[in-house]
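> One predicted model, sequence on top.
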Amino acid sequence: MAFANFTTQERLVLLFLSTTLVVGGIVKWTKLQNTPVLQIKTSSVNAEMQAFDRASHELNATGTDLDLVKTDVQAESNQVNGKININQATSVTLQELPGVGPTLADRIIAYRTEHGPFTQVEDLTLVRGIGPKMFEKIAKTISTD
């Protein structure tokens, strides 16, 4: 197919398409030259660093640190035969007990801190909010060992 075999109108359309393609390529190439790749990568890394810093700051603001995480892991590892050791359990672990929410878990820990470790599971009834019915619910799931 020779260019001479096209009509005048077809030649104008081909010329227009070719010119548009070349001009579009030049514009795109110029924009890429004005935006260095290093700048793109740096801004991406900076955004990730800022997100990490925010998350780290939020963790520090809530008081979460490695010692608390380690304590929680140790308390979970002290569950014997599926029972929760009430002398070592954290608030989060105590909340796994049926009917125990954050407030009651904090009361158990406060009582334990003030009076020392529980010597028997029945001592848990000395905590305000744990009556005979509540104790019946959780008695099979707790231990003092």
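Arrived safely.
> C-alpha only now, for contacts and for neighbours.
Will do.
> which stretches of the chain form strands?
84-85, 142-143 (DSSP state E).
> One more to weigh against that first structure:
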Amino acid sequence: MADVTQATGFKRVQVLFREGRIEEGTLLLKALQDEYIALCDENSTLKRQLTEVADVLDLAQNVAYDGQKYWLEDGNERKGPFCQLCYDREGLLIHLQPHGKHWECQSCKSLFMTTKKETHAERKRVSPQFPLVLGHELG
């Protein structure tokens, strides 16, 4: 609808200028410019939000739950583990830290048992990274 309004608005500006009603044409043109700038700003915001949602969905497709914690599977590489509670509640991928025979979340202090599948070598591969924030600033 805005396209039709803008098109007819621009036609009206042309008519006003042809009729020598420069001041009216200038005011209408200024209003159309303001509307165009507002639409461009809204469009940029929507594109950014769409990209953020797509990133969240792409990442979510690579998150695997092993029954108690999450892992990020990137091709043949497995990263993690990540706290199940922080991810489910806040959408945050918080790395769990090895602590004896269990994993500990430094954010919510939850404890997760080490499974037999998780070898000592796999636990050593856990790289201390900052948490990945998902789903924020989408509003």
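Sure thing, it's come through. Predicted model, so just to flag it, every value in this text is computed and none were measured.
> Superpose the two chains and report the TM-score.
For this chain pair, the superposition-based TM-score is 0.30 by TM-score structural alignment, normalised by the length of structure 2; 79 aligned residues with a Cα RMSD of 5.3 Å.
> coming back round to it: deepest of the strands of structure 1, which one?
strand 84-85 (a mean of 24; mean count of other Cα atoms under 10 Å).
> hang on, Arg78 of structure 2 packs against Tyr70?
No. The pair Arg78 of structure 2 / Tyr70 is not scored as a contact, 10.3 Å apart, by Cα atoms under 8 Å.
> Compare those two (neighbour count), which wins?
Tyr70 (23 against 16; other Cα atoms under 10 Å).
> Quick check: the more buried one vs Asp58 of structure 2, distance?
Per Cα to Cα, to the nearest Å, Tyr70 of structure 2 is found 15 Å from Asp58 of structure 2.
> again with Glu122 of structure 2
Following Cα to Cα, the distance that separates Glu122 of structure 2 from Asp58 of structure 2 is 25 Å.
> try Lys47 of structure 2
16 Å.
> Do a quick rundown of the strands in structure 2.
63-65, 69-74, 77-83, 92-93, 96-99, 102-105, 111-113, 132-133.
> Using a markdown table, lay out the strands of structure 1 together with distance to Thr103 of structure 1.
Shown next, in a markdown table, are those (distance: least, Cα to Cα, whole Å):
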| stretch | distance to Thr103 of structure 1 |
| --- | --- |
| strand 84-85 | 18 |
| strand 142-143 | 18 |
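> Quick one: closest of those strands to Thr8 of structure 1.
strand 84-85 (89.5 Å; Cα to Cα).
> packing partners for that closest one?
The criterion is 3 or more Cα pairs under 8 Å, 6 or more residues apart in numbering; DSSP states H and E, and the helices and strands that strand 84-85 of structure 1 contacts are strand 142-143.
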